[in-house]
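**Q** A structural model of the following input is requested.
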Amino acid sequence: MLDKLSMCVEVVSASVNHQCLQEKFMALEVTQILLNAQAVDGSVRKHAEESLKQFQEQNLPGFLLSLSGELAHDEKPVDSRKLAGLILKNALDAKEQHRKYELIQRWLSLDVGVKSQIKTYLLQTLTSPVHEARSTASQVIAKVAGIELPQKQWPELIGSLLSNIHQVPVHVKQATLETLGYLCEEVSPDVVEQDHVNKILTAVVQGMNASEASNDVRLAATRALYNALGFAQANFTNEMERDYIMRVVCEATLSPEVKIRQAAFECLVSISSSYYEKLAPYIQDIFNITAKAVKEDEEPVALQAIEFWSSICDEEIDILEEYGGDFTTADSDIPCFTS
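**A** Coordinates of the predicted model:
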């Protein structure tokens, strides 16, 4: 009887200790622990890392909620917010496939209410004036989308993001385009409905337009298009839509901002391999643009201009190999740009 009573006391004591640890961490401690985890002092850093690990193991839902709340809180230090987001991202993905599978299953098994609150915090962070917090949240949102969209979960996400495009604050638009780009990187094209694909591409290409006053928005949009090109098969078969996309990409290669020019040429390189057979109407303009870039532009841009023609050569070598070394025996619809 005494043994049973002793066991009960131990269980209650452990439960109380666990509750105290949770409340302590979730209140004021989380910020300091995250900062300590980046301390120069090795002993301080190690103690903080152990505290983070202990809380994660003892109460994963509370741990993830604390991190997402930290990321969303504009009055918290930038360094603690960035680390909170990084830990969140690492809690959702891994390079090793077996570990990645474990993390996916772990997320899916969380309480729906907990996941909903975390996602609310993440979307809220996209409106933060702090760039580092927004950028980190963009990556975490994409990781969650990569898990949930294939499971038919979070169906409202893309609609919510697209509604942000029309927000007045420029930084919200920039963060949303960045998020859409990461989302397209994480999610397979067959998971996203064509209607959503069309709206994503419309938002991205409009963000790239020369009429967009913010270079940050144009850069985020151009980088997003690079990731979204794999979703655009149907759009590239439509001449009007293809013409519009190509016109905006080519215009972006002439931007005064070097990063935008580089990102636009990276889009052209991707298009050259994914949509080679659709390039004929645009190849003369692309030749003029790339020739000018190689002669006159800064090295990062010039290298991408060269890479475009390298990619074209690779495509044509593949075609030659497929048709026995003679383009004349190939399908008459397949163009040759380098002969």
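**Q** Please make it C-alpha for all contacts and neighbour counts, starting now.
**A** Noted.
**Q** How about residue 230, nearest residue that isn't a chain neighbour?
**A** Spatially, and ignoring its direct neighbours in sequence, residue 230 is nearest to residue 189 (6.9 Å; C-alpha to C-alpha, 6 or more residues apart in numbering).
**Q** before we move on, what about residue 226?
**A** The shortest distance from residue 226 to any residue other than its chain neighbours is 5.1 Å, reached at residue 267 (C-alpha to C-alpha, 6+ apart).
**Q** returning to what we had before: just to check, the residue nearest to residue 230 is in contact with residue 229?
**A** No - the pair residue 189 / residue 229 is not scored as a contact, 9.7 Å apart, by C-alpha atoms under 8 Å.
**Q** Which one's more surrounded, those two?
**A** Higher neighbour count among residue 189 and residue 229: residue 229, with 21 against 17, using other C-alpha atoms under 10 Å.
**Q** So the more buried one: helix, strand or coil?
**A** helix (DSSP: H, G, I helix; E, B strand; the rest coil).
**Q** So it versus residue 182, what's the distance?
**A** From residue 229 across to residue 182, the span is 12 Å (C-alpha to C-alpha, to the nearest Å).
**Q** One more: residue 166?
**A** Relative to residue 182, and taking C-alpha to C-alpha, residue 166 is found at 19 Å.
**Q** Repeat that for residue 103.
**A** Taken as C-alpha to C-alpha, the span from residue 103 to residue 182 is 19 Å.
**Q** run this one through as well so I can compare:
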Amino acid sequence: MDPNFLKHLNDLTCGDKNLRQQAIDLQNQQLEQNPAGYLLNLANALVCDSVPENLKQLAGIVIKNAITGPNEETKRHHQQMWLKIPAQQRAEIKKVLFNGLGTTNNSGRKGATFAVSSIAIAELSVDEWLDLIPTLAGGIKQNNPVVQEGALQTIALICEDIDPIPSNLENQSGEILNCIALCAKSELPIEVRRASIAAMYGALGIVGSNFEKKAERDYIMQIICNACKEQDVQIQGQALRCLVKTAELYYEFLDDTYMQAIWTITSEIMLTDSEAAPFTVEFWSTIAETERDALEEADFEDSSCSNFAAKILSSLVPRLCANLLKQVDSTDDEDEWNIAAASAACIVVLAECTQDAIIPIILPFVQLINNDNWRQREASTMAFGSILTGDSDSEEVVNMVTQVIGILIQHLGNDSNDCVRSTSAWAISKVASAYPAIIQRDTNAVVTALVAGLSNPDPVIAYYSCFALLEILTCIYPGRQEESTNELSSIFLPLFNELMKAVTRDDADMSKLRITAYETINRLFENAPLDCLKQMNEFIQPFLSQLESSFNLNVDEDDQRQMQAYIPLVLQTITKRIGNDIAAQAKPMYDTLTKVFTTRKVIVDEALTAIATLFEACPQLVKTVFSSFTPYFLAALQNFQDVSILKSALFCLGSLCDALEEDLFKFDNGTLCDNIINTLRSHLQNPVVDQEMRPLIISSFGDIAMAIGGYFNKYFSDFYSVFCAASDITIPPNE
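**A** Below you'll find the model as predicted:
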């Protein structure tokens, strides 16, 4: 192996940033100028015995990345590059890689599966390499475990990643299933059986025609169910994932016989400590989601919805509740996905699907909410919050919520366990969302408890307390901002002060506390009554100071991005509420908001939208800053790749039109208007521009015409045909 090429591969992962960048530049240059030669070198490195293991796998990954991509546009470009290589050279590369599927070196074989599958996806999608699956099947039938593993892993990757699925692959689903069945036999090595069930997971997306035939469907389900009974946790977990995918894709083919067999398997695994246990819960969540969506959308006739969730409810819910007691021991691990978290999520979907039917089954567990054992208190609280869908106004549910809300407030304030306290705050947020009228019976008591929780040293408790406050402001106070005063008036200032303390906590970046605190401040300002407006005006300078502090080079990058996104949103809301009263602080606000662009060297849509709102409230500001603002505005207007920035720019354009009127044209004798018009016209003609933006762009022409009046004659004839064409477009149903 050429030592220079080995050095190049090594440099691609080198710790030295300059060497690594040079290697990446060389890679890109070679892929552009000599793709066949470079990819062949990579393929040879992958199968060469003298190449270190880490570089073998890297070679396969580089080939994969060269032929696929992180998004559709890049993937299409890379695949076209591959397909332009002459067929003979492609065949040479594929031959080397195919040999890699049978190498005993695990890293080399894994790299080969990545490479071969990416090439297969590119070629099968255009009806090439049609003998690939038969060739892989032929290798599998040779009974060489190494070849079987490599071939099955390749099939798994192809089936899982190819989209859309070409008919040539669907037509070979029977061959693929035969390979999977052959390698699922218990006497084969564990690695082969793992690869077999992984291939089944991938293949489920292409076996629709097989599922329509009962005998073939039975055979597929038998393979999956047998694998679920394996002692190997990898096989068992992948088999259970197959069940989940089956529920997603083939619900209509599942009958009582299948479901009874699946219940027998999943109910046993569900209560074990197996790493695969959460997948058993996920299967029933998927069934419940499918039936919930069917009931909501009325896609099925009553006779077509099997109501499996309702049938299994009395057996499933007690097991889920038992699993809630396996929660994490600390709020530090509250984001961990485990059997308790999966069970809570399943209860939520079951409640949405079966509504009141779940209440009498789960109520005895909820009633243990004051148990001496903290695990039981937390699990009962979790169960309670999980069934609050807001769909039921039955007396039983309302009485339950009324009785529990006081306990939640008590637990939030006084419980000795932080997990109980954080879950109690979360459950209060669920009550606020589902049954706000119950919160309104004593809003001040609930808010007082949550404000105390907001200052808790534990950031998770603080976050859930903050989130519950956000839900209360969202569900109880919308539409009341024109009231002269209400119960928010007395708590407005103390609540704001506590939220600001939360924003500046050292641990505010944990559990989304800072983001949620800013969102809650914003909602507080949106919904506060009129007697709070004067205080809002006084808050502008503290927020501008906070935004200024984000420009410090020592500020963490994530913290900086959060502050530069959320503070402009808050300033925008204040501007909307106080209108032209903001005039005295309009220029300092503008200067600070544009500083976001100069320090980040990109347009930030939240800051741009805040400026647009400022222009609306204070049109006299526009003429004084227009020259300095134009470059930022045009940069945003030309950025069609980022929908949020383009949308903000169009909003800003409307504000400029309202403020400047004919001066928008007179400012530079139409040069700026020419630029704006040409940019908008280009966007309309560009098929890559998001379709949702087109109506906004067309409306912007109307804004410009209204603003500049007769000067629009210059542009009218060019756009008359465009607007006529737009009016003739037939909008498809449901769009």
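**Q** Can you give me the TM-score here?
**A** Remark: TM-score between the superposed chains equals 0.85 [TM-score structural alignment, normalised by the length of structure 1]; 308 aligned residues with a C-alpha RMSD of 2.0 Å.
**Q** ok, back up a step: counterpart of the residue nearest to residue 226 of structure 1 in structure 2?
**A** In structure 2, the residue equivalent to residue 267 of structure 1 is residue 242, according to TM-score structural alignment.
**Q** Looks like its match contacts residue 201 (just checking).
**A** Yes - using C-alpha under 8 Å, residue 242 of structure 2 is in contact with residue 201, at 5.2 Å.
**Q** Counting neighbours, go ahead and name the busier of these two.
**A** residue 242 (27 against 24).
**Q** Could you check which helix or strand contains that one?
**A** helix 233-250 (DSSP states H and E).
**Q** Check residue 142 of structure 2 too.
**A** Element membership of residue 142 of structure 2 [criterion: DSSP H and E] is none; it lies in no helix or strand.
**Q** how about it, what's its match in structure 1?
**A** Residue 142 of structure 2 maps onto residue 167 in structure 1, by TM-score structural alignment.
**Q** I'd like to know how many residues surround its match.
**A** Neighbour tally, residue 167 of structure 1, other C-alpha under 10 Å: 13.
**Q** wait, what's in contact with the closest residue to it other than its chain neighbours?
**A** What sits nearest to residue 167 of structure 1 in space, not counting adjacent residues and going by C-alpha to C-alpha, 6+ apart, is residue 173, at 6.5 Å. In this structure, residue 173 of structure 1 makes contact with 164, 165, 166, 167, 217, judged by C-alpha atoms under 8 Å, 6 or more residues apart in numbering.
**Q** who wins for neighbours among those residues?
**A** Ranked by the number of neighbours (other C-alpha under 10 Å), these place residue 217 first, at 25 neighbours.
**Q** ok, back up a step: distance from the helix holding residue 242 of structure 2 to structure 1 after superposition?
**A** In this overlay with structure 1, the average offset of helix 233-250 of structure 2 from its partner residues is 0.6 Å by mean C-alpha distance after the TM-score superposition for structure 1.
**Q** Residue 176 of structure 2 contacts residue 136, correct?
**A** No - using C-alpha under 8 Å as the test, residue 176 of structure 2 is too far from residue 136 to be in contact (9.2 Å).
**Q** Compare these two (neighbour count), which wins?
**A** residue 176 (26 against 22).
**Q** residue in structure 1 matching that one?
**A** Match for residue 176 of structure 2 (TM-score structural alignment): residue 200.
**Q** For its match, which residues are in contact?
**A** 162, 180.
**Q** Kindly recompute the last result at 7 Å.
**A** For residue 200 of structure 1, the contact set (C-alpha atoms under 7 Å, 6 or more residues apart in numbering) is empty.
**Q** still on that earlier bit, and the match of residue 267 of structure 1, how far from residue 282 of structure 2?
**A** Distance from residue 242 of structure 2 to residue 282 of structure 2, by C-alpha to C-alpha: 11 Å.
**Q** do you know how far the match of residue 267 of structure 1 is from residue 345 of structure 2?
**A** 20 Å.
**Q** Mind telling me what element residue 74 of structure 1 is part of?
**A** Assigned by DSSP H and E, residue 74 of structure 1 falls within no helix or strand.
**Q** Kindly report the same for residue 114 of structure 1.
**A** Secondary structure (DSSP H and E) places residue 114 of structure 1 in helix 112-125.
**Q** I'd like to know which elements that helix is packed against.
**A** For helix 112-125 of structure 1, the packing partners by 3 or more C-alpha pairs under 7 Å, 6 or more residues apart in numbering; DSSP states H and E come out as helix 60-72, helix 131-148.
**Q** Mean deviation, the helix or strand following the longest one versus structure 2?
**A** For helix 131-148 of structure 1, the succeeding helix or strand toward the C-terminus, using DSSP H and E, is helix 157-164. Compared with structure 2 after fitting, helix 157-164 of structure 1 has a mean deviation of 0.8 Å; criterion: mean C-alpha distance after the TM-score superposition for structure 1.
**Q** buried ones in helix 157-164 of structure 1?
**A** For helix 157-164 of structure 1, the buried set under the neighbour-count rule, 16 or more other C-alpha atoms under 10 Å, comprises 158, 161, 162, 164.
**Q** what's the closest non-adjacent residue to the second one?
**A** Beyond its immediate neighbours in the sequence, the residue positioned closest to residue 161 of structure 1 (C-alpha to C-alpha, 6+ apart) is residue 176, lying 6.1 Å away.
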